[in-house]
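Asks: For reference, the sequence and a predicted model appear below.
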Amino acid sequence: MSVLPPSLQGWFDARGWSIHPHQRAMLDRAEAPAMMLIAPTGGGKTLAGFLPTLAELAKAPRGGLHTLYISPLKALAADIRRNLTTPISEAGLDIRVEDRTGDTPSSRKKRQRADPPQILLTTPESLALLTSYEDAPRMFAGLQRVVVDEIHALAESKRGDQLMLALARLQALAPGMRRVGLSATVEDPAGIARLLARHPDPCEIIEADPGPDPDIAMLDTEAAPPWSGGGAKHAIPEVLEQVKRHKTTLIFHNTRAQAEIFFHNLWLANEEALPIGIHHGSLDRAQREKVEAAMVAGQLRAIVCTGSLDLGIDWGDVDLVIQVGAPKNVKRLVQRIGRANHRYNAPSKALLVPANRFEVVECVAALQAVRERDLDGEGRGRGPRDVLCQHILIAACAGPFDAGDIYAEMTTAGAYADLTRAEFDDCLDFVATGGYALRAYDQWQRLKQRADGFWQLRDPRSAARIRQNIGTIQDSDTLKVRWRGRGGSTLGEVEEGFAASLTKGDTFLIGGQIVRYEGLRELVVEVTRDPGRKPKIATFMGSKFSTSTQLSQRILRMFEQERWPELPGHTAEWLALQREVSRLPQPGRLLVETFPHDGRQQMVVYGFAGRNAQQTLGLLLTKRMEEMGLAPMGFVATDYATLIWGLDQVVDPAPLFELAALEAGLDDWLAGNAVMKRTFRASATIAGLIERQVGGQRKSGRQATMSSDILYDTLLKYDPDHLLMRITREEAMRGLVDFARIREMSARVGDRIDHVALSRITPLAAPLFLEPGRVPVNGSADERILEEEVTRLLDESGLAQVEQGHVWRVPW
């Protein structure tokens, strides 16, 4: 058993603490090439990750970079620096700890490269940038350990792929480097361990005592949830009462717009003027920092927030978490619950607030999953090649490289372990020349091969431009929002498309305030205060989560129950009525309802495949219906169903769901679709084909969109098999379109389709008619409706006759 140095043991003794078993295990196995700790929130996992480093530096002080800490959030890196300062200073250790993020002054960044601290705290993007410099081998030569915090959050995105490629680079520079991953919520420990370790090395997994079950329930409200919507306005009185009963409450929302709406309504009901703040990623950094400081100081009773406060920052004395809206993902819910009572072996307290009637069912399913410790998650699949292309450019910035060495290095990163040499060479050729259709353009001739076979930048000056565009986070095209007048402070950002829809005098919510749009000046939205009007809502960037596959399956299994004592009476009666007049969806089967309503024929497909997949299903089914002459007019989708309306009744839905036909329709639809252009723009930016930053100036969203659309159309016409076109299709299928969920649904259902033809709308279908975001289908139905209307008018006038479906018009 490892013994703590006297200085550290004395620090523990002075505080009356004893080392936790999982912290001891991390010390005992400190020499392992890779290990991952899974410990509950408040269980001291961050200290556990750093204890081996502190012990080593206490026993054998040394200069130079010893440990690199990687965080998904800049604020988390700064928080860890503050927390580490306490044991280091009180134990009398001579250890320098610094953070390095996008907010770090350039003078300090320059000094850190020349004289790095023993412990450096950073983000994946800043690490990638550090590896791009010529002096990277010197800076990282003595690196002993890398600690990746909240590894589950990074593993779910391209930021994680970028990080693992950077770790492969560091391992080549520092062969003895050891890897440590930390998380409280890992649904697949073995899978994350494979991602963390150097392939094919093993990774040890240490699981701490999970502690007591959380105190979690659904909030009882006097008013029943509405049939649709995400605002949860009905629950404001009860939420406000909970805020009064607790010291500090975090009120989580899934989107920034929903957070703004709820904050506005909560503030209007806050007659006692309790101090309540709002925090999300579209707000100005100064405003976020002001809220964070007030939280730490205990000056706020509640904070309405989004995922910006999901991760491991210890914000003040939070004793209650409220999740407004169905969590969509059990793992995310557990992470958010952990923000309350952030102490070891203290149960977290949380309440769920369903925003509408169906979310009541989803919330109950999520509660059951949390109590059973059944986490969910979607597999990431192979490493994306646009990130790989960026990594090759980063390697070239650091100096000449051998293609074989870089390929061997990349395949030690778990997500790229099965990357073939042909795939790598394809990426290298694209990075070097732009690919077949773009070879003639100098701007994409970026690498050249020397006589000795090494590759290098064609123009060394291009390194600065490449570094400016490093990263995988794709911001939406946004504009700053600022108070009108000289020196007006910035409030935050709104999307360009939303700003374009505004006319002078329009009002909208931002930062919990109603503001009046005055105009656009130098790409800044200028506003004034206007507290007395009903606002529009800004379309803030950020994810709209889809319900996870596992949670969807739980809901379907709930539908198999004979009764639902765990549900509120109004929801249980709703499901019972659905079973009486139609049937409930079942696992392994697909329920399709058809009925007339509002003068149109309706079809509802209960696929439970998630919002993106159900949206895609709507597009593909209406295309199939057009081909079969069924005249669809439009559709709307939710996480659990797609509603399609049209002129003709669907008598037999089975032929609509033939997977091969759906996939063929998808290929045709994708080719010229805005989804593909949007996906292409993101991948082309990551891969380095499109630059968002030039000379320190960021291109506007409109400029970037125009250049990427021109490139897309060019490649589609002249080089449709270009690497970036293949990457775009893969990314669209995996992300925005989510066709994998449709395949999974098809495999799960097979030919087990339950078609129920009815004479009227059903209880489960009713909320779909209130959903926003209806998508029209511009097809044969438009022509038929126009023809029927013209025929009716002309017949009434006696001025025309109809023969064989043609309208013979008579001049008025």
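Replies: Everything's here; your move. Since the structure is predicted, the reported quantities are computational estimates derived from the model, not experimental observations.
Asks: Please count neighbours and contacts with C-alpha atoms only from this point.
Replies: OK.
Asks: For the stretch 551-700 of the chain, just list every one of the strands.
Replies: 590-597, 600-606, 632-637, 642-646, 693-694, 697-698 (DSSP state E, counting those that start in this stretch).
Asks: of all these, which lies closest to A259?
Replies: Across those, A259 has its closest neighbour in strand 632-637 (22.3 Å, CA to CA).
Asks: Now do the closest one: which elements does it pack against?
Replies: helix 611-627, strand 642-646, strand 775-776, helix 780-797 (3 or more CA pairs under 8 Å, 6 or more residues apart in numbering; DSSP states H and E).
Asks: same thing but at 6 Å, please
Replies: Contact here means 3 or more CA pairs under 6 Å, 6 or more residues apart in numbering; DSSP states H and E; on that basis strand 632-637 packs against helix 611-627, strand 642-646, strand 775-776.
Asks: winner for burial among those?
Replies: Using mean count of other CA atoms under 10 Å, the stretch among these with the largest mean neighbour count is strand 642-646, at a mean of 26.
Asks: Now stretch 456-475: buried residues?
Replies: The neighbour-count check on stretch 456-475 (16 or more other CA atoms under 10 Å) flags 456-458, 463, 465-472 as buried.
Asks: hang on, the earlier thing: can you lay out the helices and strands packed on strand 632-637 as TSV showing distance to L711?
Replies: TSV is the format used below for those (distance: least, CA to CA, whole Å):
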stretch	distance to L711
helix 611-627	25
strand 642-646	34
strand 775-776	28
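Asks: Grab the nearest non-local neighbour of the most centrally placed residue in the chain.
Replies: Residue closest to the average C-alpha location in the chain (CA atoms, centre = their mean): S543, at 5.0 Å. Distances taken as CA to CA, 6 or more residues apart in numbering put T255 closest to S543, at 6.8 Å, once the chain neighbours are dropped.
Asks: Show me which of the buried residues of stretch 456-475 is closest to A114.
Replies: Distance to A114, by CA to CA, is smallest for R467 among these, at 18.5 Å.
Asks: For that closest one, which non-adjacent residue is spatially closest?
Replies: Here the residue nearest R467, using CA to CA, 6+ apart, is L129, at 6.4 Å.
Asks: From D652, how far off is that neighbour?
Replies: Here L129 is placed at a distance of 57 Å from D652 (CA to CA, to the nearest Å).
Asks: I392 in helix, strand or coil?
Replies: Of the three states, I392 takes helix under DSSP: H, G, I helix; E, B strand; the rest coil.
Asks: and it, how many residues sit next to it?
Replies: For I392, the count of nearby residues is 22 (other CA atoms under 10 Å).
Asks: again, but for L670
Replies: 16.
Asks: can you give me the helices for the stretch 301-450 of the chain?
Replies: Assigned by DSSP state H, counting those that start in this stretch, the stretch 301-450 of the chain shows helices spanning 330-337, 357-371, 385-398, 403-410, 421-433.
Asks: Included below, for side-by-side comparison, is a second structure:
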Amino acid sequence: MTALPASFDAWFAAKGWQVHPHQADMLARADDPATLLIAPTGGGKTLAGFLPSLVELGEAPRPGLHTLYISPLKALAADMRRNLLKPIAEIGLAIRVDDRSGDTSQTRKKAQRADPPHILLTTPESLALLLSYEDAPRMFAGLQRVVVDELHALAESKRGDQLMLLLTRLAALAPGLRRVGLSATVEDPPALARYFHAGGCAVLTADPGPMPDIRMLTAQTPPPWSGGGGRYAIPEVLAEVKKHKTTLIFHNTRAQAEIFFHHLWLANEESLPIGIHHGSLAREAREKVEAAMVAGSLSAIVCTGTLDLGLDWGDVDLVIQVGAPKNVKRLVQRIGRANHRYNAPSKALLLPANRWEVIECQAAIEAVHAHDLDGEPRGPGPRDVLCQHILIRACSGPFDAGALYAEVTQAGPYAALSRAEFDACLDFTATGGYALRAYDRWQRLMQRTDGMWHLRDPRSTQMIRMNLGTIQDSDTVKVRMRGQRANLGEVEEYFAASLVPGDTFLMGGKIVRFESLKEMHVEVSRDRGRKPKVAVFMGTKFSTSTQLSARILDLLHRDDLSALPAHTRDWIRLQAELSHLPRAGRILVESFPYEGRAHSCVYGFAGRGAQQTLGLLLTGRMEEAGLGPLGFVATDYATLIWSLEPMRDPADLLDPEGLRDGLDGWLADNALMKRSFKAAATIAGLTPRNFPGKRANARQATFSTDILYDTLRKYDPHHLLLDITREEAMRGLIGFGRIEDMLARTRARVDHVVTDRVTPFAAPLFLEVGKVPVEGAGAEALIAAEAERLMEEAGLA
């Protein structure tokens, strides 16, 4: 297929458009087994992915499912349906399009299986469910093409690993299936191509377009020494909002977004239409904001990662990132939300939340200009996801283990999976493993005399289907205004359990008062003018990437620091005079007395998670050495420890073998391990959360998995799930891999500086949450006074 039909040419001409080169290339490669297209936001990559399907269906109409479109967001699938129906109608094509997600009615879902549309738009979870039905072979037999949107986002999570397994199942049901991957921000295209299609595939790269207009937002008030919000610059943010049509104001966490929106609204004296959008808000509230954005009736939207991906949200002409982006790839994705048009420069402002983030924001700006994207390398496909895939396959009918193994290893993340590893997953799925095989509830599969595997009890399909998916949402409860049925949103269950009547928190930008916890929902009333507690919302607390950390270290040692504000330049120069500047090839440890205690600050630039783990391990080793550690705080850049006795030989405490031994002892009975085990057990199907007519609450689920964890540790320490748990904890929760990378990068070489007072770089860590326990009225004034006293101590005042 090399040329557009006349009707398509006429449609492009009527729109005043020209086919972009990468769209023409995708049409020319329509028959390739797999293609990865990398194109900037607004570059027409989605149309490029669909163009071959539209042309094929336009020239040779046929019944049945032709193209499957998969995106990580339900809203993206629904938005794509609207965007596709318009050209289909205008060109006059007889093509049926429908979308399917958890929000789709049961009536529509049944109709889609009985009489599939030509193009079905869905999510990984909905596809898993479709493939679990016995009629999956009939539904997908004629499938010609799969289009996976926002592939880079999927590849960073277990959802992507599961999707790659599902694609191998589709390929088995529809021989000759062609797959297309669409992505905007990719740091390693060949690696993503191998992930998408075992052995790799063709990679097409579109013109990246003009360099984005990105700079730091300077405020009249300097940023605070510590903290995570941009409240100090709200006047400047409002001024920018007034100068633009629509501004997206991104935050890294939902709690930060709520707090910022609350104070932005209080300062909004001109009553500009401003909305808030994040994943903890009720769906109705999110949809209302989305509709207002598309209509162009909002001046600004305070948001989180829910608006990161490729929806065309109307006339957005400015993006403001509040807080350091932590990850250059994520920043580029967010910048692309502004001027969602091809060859139009995106405009973005970075607002650092504190003095350290000023340096990080400048490093991120330079990385964007250098097209230097970051990203952690993906490990092998997680085995808990494979266990769930085996259950999905069993739901649809009997299977041969050898054939399924051959199928699974066609998925990029599982290409190196050994047969022994596969068989261990199959045994666990069938029996629960050595320690659990005596219990009837975990006997899920059995083998027939002909060697085929099948479900032991066909009735278990309902339970399996109810628990499909890899998203491990934290346990939440709905928030409801007293006397009303509509939900405002949701908060963490353990946060709700900590509330007492009269406590206040933010929800949807409003201060609400906790009244009671009834029937798994929080009942609240309006509360005006009081200072709220901070709700503990779900959402990732990002760590600064290793690549960005390396740029920060490089920036600190430049002779020319003119790109940084004067207050930050002075801070760096004073640090160099009174102590040392951290260096890429060494670990800086500062020791000094403060308020009668010994303090040590370890600069590892390993990211917040790894620095927290480093604090836990170092305090453990200090305890063994008799130094009397009392506590620590950590940021993305450093760990501050206070103790009765000073560190005398930090190089010995940072010995890699000693740290690993300490990690093994610490992990054995740690709550993080139980949390990781709970997630793996849920995904692997050992401990379902959803039951017909009800859902296990957090306390029930935790109690159940904690008992299992302790039992397996005692009686089956090499159980598959325990191995998976340790891998997950090492790779994700505790960030020990980052610590090992730091030690390898520095070869454990330590610069130990002993001073008689707090150093300039260490001073902000004293103001981190938990180090200065100030509560009640006047808290901000007290914190400001504490900051002034600390900076004077460090020579900064």
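Replies: Thanks, I have it. Source: prediction; values computed, not measured.
Asks: Which one of L129 and D652 of structure 1 is surrounded by more residues?
Replies: A direct count of neighbours by other CA under 10 Å for L129 of structure 1 and D652 places L129 higher, at 21 against 11.
Asks: which residues of structure 2 does whatever helix or strand the residue nearest to R467 of structure 1 lives in align to?
Replies: Using DSSP states H and E, L129 of structure 1 falls within helix 124-131. Under TM-score structural alignment, helix 124-131 of structure 1 corresponds to residues 124-131 of structure 2.
Asks: mean distance, that stretch to its aligned residues in structure 1?
Replies: By mean CA distance after the TM-score superposition for structure 1, the fitted stretch 124-131 of structure 2 averages 0.7 Å away from its aligned residues in structure 1.
Asks: Could you pull out the buried residues of that stretch?
Replies: Buried-residue list, stretch 124-131 of structure 2, by 16+ other CA under 10 Å: 124-131.
Asks: before we move on, back to that, tell me the secondary structure for the residue nearest to the centre of structure 1?
Replies: From three-state DSSP, the assignment for S543 of structure 1 is coil.
Asks: on that earlier part again, could you tell me the angle between the helix holding L129 of structure 1 and helix 385-398?
Replies: Relative orientation of helix 124-131 of structure 1 versus helix 385-398 (axes from the mean of the first three to the mean of the last three CA atoms, to 10 degrees): 30 degrees.
Asks: So what touches the next helix or strand after helix 124-131 of structure 1?
Replies: Using DSSP H and E, the helix or strand that directly follows helix 124-131 of structure 1 along the chain is helix 136-140. Contacts with helix 136-140 of structure 1, where a contact means CA atoms under 6 Å, 6 or more residues apart in numbering, come from L173.
Asks: which other residues reach whatever helix or strand comes next after helix 136-140 of structure 1?
Replies: As assigned by DSSP H and E, the chain's next helix or strand after helix 136-140 of structure 1 is strand 145-148. With CA under 6 Å, 6+ apart as the test, strand 145-148 of structure 1 has contacts from 67-70, 177-181.
Asks: now with 8 Å?
Replies: Outside strand 145-148 of structure 1, the residues that touch it by CA atoms under 8 Å, 6 or more residues apart in numbering are 49-50, 53, 66-71, 177-182.
Asks: Which of those residues fall within helices?
Replies: Among the contacts of strand 145-148 of structure 1, the ones falling in helices (DSSP state H) are 49-50, 53.
Asks: Just the closest of the residues you listed to T104 of structure 1, please.
Replies: The closest of those, once distances to T104 of structure 1 are taken by CA to CA, is F50, at 22.4 Å.
Asks: Leaving out chain neighbours, which residue sits closest to that closest one?
Replies: Once flanking residues are discounted, F50 of structure 1 sits nearest to V147: 7.8 Å by CA to CA, 6+ apart.
Asks: The one you found and I70 of structure 1, how far apart?
Replies: 6 Å.
Asks: Could you do T249 of structure 1 as well?
Replies: Counting by CA to CA - T249 of structure 1 and I70 of structure 1 are separated by 28 Å.
Asks: now swap in I322 of structure 1 and tell me
Replies: Distance, I322 of structure 1 to I70 of structure 1, using CA to CA: 29 Å.
Asks: swap in R169 of structure 1?
Replies: R169 of structure 1 is 15 Å from I70 of structure 1, by CA to CA.
Asks: Indicate which one of the helices of the stretch 301-450 of structure 1 is closest to A765 of structure 1.
Replies: Across the helices of the stretch 301-450 of structure 1, A765 of structure 1 has its closest neighbour in helix 357-371 (10.6 Å, CA to CA).
Asks: Could you tell me where that closest one falls in structure 2?
Replies: Using TM-score structural alignment, helix 357-371 of structure 1 lines up with residues 355-369 of structure 2.
Asks: on that earlier part again, got a quick ChimeraX command for the buried subset of the ones in helices among the contacts of strand 145-148 of structure 1?
Replies: Listed next is the ChimeraX selection for buried residues among those, using 16+ other CA under 10 Å:
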select :49,50,53
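Asks: Of the ones in helices among the contacts of strand 145-148 of structure 1, which is the nearest to E238 of structure 1?
Replies: The nearest one, if we look at these relative to E238 of structure 1 and count by CA to CA, is G49, at 40.2 Å.
Asks: got the residue ranges for the strands in the stretch 401-550 of structure 1?
Replies: For the stretch 401-550 of structure 1, applying DSSP E, counting those that start in this stretch gives strands covering 447-449, 455-457, 478-483, 490-495, 507-510, 513-521, 524-529, 536-537.
Asks: Compare the first one with structure 2 and give me the mean distance after superposition.
Replies: In other words, strand 447-449 of structure 1. Aligned to structure 2 and superposed, strand 447-449 of structure 1 gives a mean residue distance of 0.4 Å (mean CA distance after the TM-score superposition for structure 1).
Asks: In structure 2, what range does that strand match?
Replies: So strand 447-449 of structure 1 sits over residues 445-447 in structure 2, by TM-score structural alignment.
Asks: Contacts for that stretch, please.
Replies: Contacts of stretch 445-447 of structure 2 (CA under 8 Å, 6+ apart): 394, 429-431, 453-456.
Asks: same thing but at 7 Å, please
Replies: If you take CA atoms under 7 Å, 6 or more residues apart in numbering as the criterion, stretch 445-447 of structure 2 is touched by 429-430, 453-456.
Asks: Could you do stretch 19-29 of structure 1 as well?
Replies: 1-2, 48, 51-52, 208.
Asks: Repeat the analysis, applying 10 Å as the threshold.
Replies: For stretch 19-29 of structure 1, the surrounding residues in contact (CA atoms under 10 Å, 6 or more residues apart in numbering) are 1-4, 9, 12-13, 30, 32, 35-39, 43-53, 55-56, 180, 204, 206-209, 344.
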